[in-house]
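In: below: sequence and its predicted model.
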Amino acid sequence: MSQSLIVFDASGVVRYQYNNKTNPFNDFIYAIANDTVLYHDSNFISFKSNQRKFYSIKRDKLYTALYFEVVTTIDQEKIRQTLNDVLKTYLKLTENDEDSSKLKKLIDYQFNQLMQYKQQVKAVDNPSSASPINSGTSTPKKTHVTNSKKKMRKWDNGEMVEDGVDESILDYSESKEGSVGPSDNTQQLKVDLSSFSHQDDLILVNELNDILDDSEDDETTQDGSSKSKGVSSFFNKLSSYFGSTVDIQEITKKFQDQLVSKNIHPATSKLILERINNKFGNKTQVTPKEYKDVLVEELTKILTPNVSTDLLYDIKGRNNQRPYVISVVGVNGVGKSTNLAKLAYWFLQNNLNVLICACDTFRSGAVEQLKVHVNNLKTLNNSTSKIDIFEKGYGGGDHVVTTAKLAINHAQQESYDIVLIDTAGRTHSNAKLMTPLKKFGDAANPDKIIMVGEALVGTDSIDQAINFNNAFGNRRNLDFFIISKVDTVGDLVGTMINMVMATKVPILFMGTGQTYTDIKRLNIKRIVDMLTN
């Protein structure tokens, strides 16, 4: 791990350095000078070179930068905050001619705090960490206590292996005294059935309408665009600024800034707008409305599925004794288990028998979390369908594959229609953690693989989507996305464009809350309006 940080000016002269390791920054400074870096916004910059990831904040004519020699699991916002604080400290103390030892002490402290945070994050992500990860769901305490000291599971050559674990502690495959009962989290047991609609003999998930912003506060202008009361929309401001016609390059720059401000990756927005400019051919002047209409058409085409998302028809229309198998994957903490439970509730409403398979056999409490969900769903289930959990406790290596195969066989014998397989969260940039997915996919051979991605993640969503899409080998890809936590981002919905455009994988649902009916189908027109107005 690198522990190097510098402050340098626009000419490349280093003004401050944490240690003597400044040579690796030469490539980064050269990339800034040649504008080949990635601008997350006007001030925050990143760059990859020689297995290093550089990050920088620019202010006035000064930059502060650091790098990591391996892929870091620190979120970019934490890095941005630290770099910003370091640069503020440098500017303030140098302007006031403070003692250099004070400057060094403060900057070193800020940087070391980030390094300590990195170690904490690594301890959580590292399978050998002894600290359990909070599942986000209330899990009752186990009553069978033992005095034997438990060693933890770890990854070895892409496989999870036990490190001297007492399996009697970890095995929950048999019911025991103090087994997990209904959740104390009553919020999840409050469901809003208006989230669903009836069509023929099916229960369908409704489209997203007013989760992201209040539709009652919207007005419609004469050209059909929307604006919020009291606040002019981007397009209305643009039309007022430019008037009738405008140079196509100038309006392209305005729309690129707009798309980036909505969390669309700069490179992705550039590609989209290049396609639009190609459609105009040799034209150099366009009206704002002409340009927006073509952009709306392009964004709509990107988000429109090129495969059928009628999952219910696919499930009910198959003539196969094997149950329909769906596997849910994603990075740590995005809400895989919660959204899997939402899918299960929707299937129950459609009178389908659901077996949930606990194949997150690594994360502490993962099996218990699913048990809580299953007990909640049993309580809420008012249909003739059934739901249960299949689990074989915790284990490593081939344990996950064996559990999945046994679950599918059990589901076939007991006439379950669907098997929903939960999987361990994993860092998308860690090849050792991603490698076992192919082995799992080949063995379980799921009918559909769904990745849960966060609406909050921003531009990193591209790497996440691509890495998971490629993880299952040449013969398999992701089939759908579920975008979680959409209710937290307002109109900054660019993550959806990033993931779909990078992989050509359609969005099945969006997670919009914590209860089992908090899922919505994608309303493409609504999303496109948010991106362009």
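Out: Arrived safely.

In: going forward, measure contacts between C-alpha atoms and count neighbours the same way
Out: OK.

In: what about the helices in the stretch 201-350 of the chain?
Out: Here the stretch 201-350 of the chain has its helices, by DSSP state H, counting those that start in this stretch, at 234-242, 248-261, 266-279, 288-303, 311-316, 336-349.

In: what's the most buried one of these?
Out: Neighbour counts (mean count of other C-alpha atoms under 10 Å) averaged over each of these peak at helix 336-349, with a mean of 23.

In: other SSEs contacting it?
Out: Packing partners of helix 336-349 (3 or more C-alpha pairs under 8 Å, 6 or more residues apart in numbering; DSSP states H and E): strand 202-205, strand 324-329, strand 354-359, helix 366-380, strand 418-423.

In: what angle do it and strand 418-423 make?
Out: Angle of helix 336-349 versus strand 418-423, following axes from the mean of the first three to the mean of the last three C-alpha atoms, to 10 degrees, is 170 degrees.

In: between helix 336-349 and strand 324-329, how many degrees?
Out: 160 degrees.

In: so how far is helix 336-349 off the chain centroid?
Out: Relative to the centre of its chain, helix 336-349 is centred 18 Å away, using C-alpha atoms, centre = their mean, to the nearest Å.

In: got the angle for it vs strand 354-359?
Out: Put simply, helix 336-349 runs at 160 degrees to strand 354-359, going by the same axes, to 10 degrees.

In: want to compare, so here's the second one:
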Amino acid sequence: MAFENLADRLQETFKKIRGKGKVSEADVKQMTREVRLALLEADVNFKVVKDFINRIKERAVGQEVLKSLTPGQQVIKVVQEELTTLMGGEQSKLHMSNKPPTVVMLVGLQGAGKTTTTGKLANYIRKQQNKKPLLAACDIYRPAAIKQLQTLGSQLDMPVFAMGDKESPVEIAKQAVAKAKEDHNDIVFIDTAGRLHVDDALMEELENIKEATQPDEIILVVDAMTGQDAVNVAESFNERLGLTGVVMTKLDGDTRGGAALSVKAVTGTPIKFVGMGEKLDALEPFHPERMASRILGMGDVLTLIEKAQATVDEEKAKEMEKKMRTMSFTFDDFLEQLSQVRNMGPLDEILGMMPGANKIKGMKNLKIDDKQIGHIEAIIRSMTPAEKTDPDIINASRKKRIANGSGTSIQEVNRLLKQFKDMKKMMKQMMGMTKGKKKKNPFNLPFM
């Protein structure tokens, strides 16, 4: 998970002051020392860390904190606000031109994931804003770059404009914009050539494409795994091209995340999107305030809701709620739910967005094995329709048959049956259907 090490360090630091009735300057000094170390270890730019710590010190020893009723919590609020400001303050959206087509030029070094990001970004804009994109293949140097973009276009059912590798990238870009006007495409994504490092020839070509197409957005694609190098690359591109935004790829694989915390402060260029996986829909708009909440262990409910809205069928959800209320929830329904939740992304990432998840014992080291979920699905699919509807009829011989049919053990079948039973009990509590008993806290879940 992105920022994992930094999140652990900061959350550990804030535990010490969270419940304090009084926070002294010595407490603030100790806390900021630990925060400074945590940020430097996360590969955040040294100057950025220095300015950030100074702002926190200034606010944390001020009247708003020392005279508040809960000074410990107030200090954490100050850190959250400053962390949000550091990453850009608020979400920076893609600028759409009033006179279509909007031209988006993607730039970056080789290996940052620029061509794949071109496809992901076009896919996102089409889904979210109902636009009609055109992809332009202007990388004539890297072997198979044009073919890669055409393959992505085919997978996404999107047109790709290409003129082979003999025409100049500037001419291809100009013709692509003309083609978009002719075919009434709302937006053109220009996939430009990368290099192994920043050089004058590359920059000159990009400047010529910029002059020829007058792009509305110049987006730099950088690899979060390269740490401070990503920030240095952003500075170089920004000086020559005047970037309007950054897409940070592989943020799901970088446990430090320092580049994401430094890039806005160093270049003034906001992060607009982050790549969170290999799939073509694994691109998320970057929300600084939500990322700050995630880093400080406060969860990210809004992103969780958006993911659910994008993947969960509303009619099916209503039907499922009705079944839960009437306690007619079956293993078939459970399979359906499992499938919809998996579509939202990796389950450990989803759980990490829940507020307070970091405080649940064992949650920090929780790694949800996809293979294990596959076992659950195989067990359910090996049941007869009658067994799925009424698991109470599953006796010893049926368990043996289900285990053999799913390639699992009787112990695994028993475990799933018990978990399903516990889950139904929990639903009963949450729906307020426990009669004649004091209603239990719905969050005393059996598996927590």
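Out: Ah, there it is. This one's a predicted model, so the numbers in the text were calculated from it and none came from an experiment.

In: overlay them and tell me the TM-score.
Out: Their TM-score after superposition, calculated using TM-score structural alignment, normalised by the length of structure 2, is reported as 0.57; 288 aligned residues with a C-alpha RMSD of 3.2 Å.

In: picking that back up, can you tell me which of the helices and strands packed on helix 336-349 of structure 1 is nearest to residue 528 of structure 1?
Out: strand 202-205 (20.1 Å; C-alpha to C-alpha).

In: equivalent range in structure 2 for that closest one?
Out: Counting by TM-score structural alignment, strand 202-205 of structure 1 falls onto no part of structure 2.

In: for that strand, packing partners?
Out: Checking 3+ C-alpha pairs under 8 Å, 6+ apart, strand 202-205 of structure 1 ends up next to strand 196-199, helix 336-349.

In: got the contact list for the last one?
Out: Looking back up the chat, that one is helix 336-349 of structure 1. If you take C-alpha atoms under 8 Å, 6 or more residues apart in numbering as the criterion, helix 336-349 of structure 1 is touched by 203, 205, 328-330, 353-354, 369-370, 373-374, 377, 381, 383, 385-387, 420, 422, 452, 482, 484, 511, 514-519.

In: ok, for residue 161 of structure 2, nearest residue in space, not its chain neighbours?
Out: residue 136 (4.7 Å; C-alpha to C-alpha, 6 or more residues apart in numbering).

In: number of residues surrounding the one you found?
Out: 30 (other C-alpha atoms under 10 Å).

In: I'd assumed residue 176 was in contact with it.
Out: Yes: contact between residue 136 of structure 2 and residue 176 holds when scored by C-alpha atoms under 8 Å: they sit 6.0 Å apart.

In: name the residues contacting each of the two.
Out: 161-162, 188.

In: where does the residue sitting furthest away from the middle of structure 2 fall, secondary structure wise?
Out: Seen from the C-alpha centroid of structure 2, the residue lying at the greatest distance (C-alpha atoms, centre = their mean) is residue 397, 45.1 Å away. Per DSSP states H and E, residue 397 of structure 2 falls inside helix 396-406.

In: any idea of the angle whatever helix or strand comes next after that helix forms with helix 396-406?
Out: Sequence-wise, the next helix or strand downstream of helix 396-406 of structure 2 (DSSP H and E) is helix 410-430. Interaxial angle, helix 410-430 of structure 2 versus helix 396-406 (the same axes, to 10 degrees): 110 degrees.

In: structure 1: matching residues for helix 410-430 of structure 2?
Out: Applying TM-score structural alignment, one finds that helix 410-430 of structure 2 aligns to no residue range of structure 1.

In: in that helix, what counts as buried?
Out: Neighbour counts over helix 410-430 of structure 2 (16 or more other C-alpha atoms under 10 Å) mark 410, 412-413, 416-417, 420, 424-430 as buried.

In: chain center to it: distance?
Out: With C-alpha atoms, centre = their mean as the basis, helix 410-430 of structure 2 stands 31 Å off its chain's centre.

In: which secondary structure elements does that helix contact?
Out: If you count contacts as 3+ C-alpha pairs under 8 Å, 6+ apart, helix 410-430 of structure 2 packs onto helix 314-325, helix 396-406.

In: right, and those helices - which one's nearest residue 338 of structure 2?
Out: helix 314-325 (12.3 Å).

In: next secondary structure after the closest one?
Out: Moving toward the C-terminus from helix 314-325 of structure 2, the next helix or strand (DSSP H and E) is helix 331-343.

In: in a helix, residue 115 of structure 1, correct?
Out: Yes: assessed with DSSP: H, G, I helix; E, B strand; the rest coil, residue 115 of structure 1 lies in a helix.

In: still on that earlier bit, got the buried residues for the helix holding residue 397 of structure 2?
Out: 399-400, 402-403, 406.
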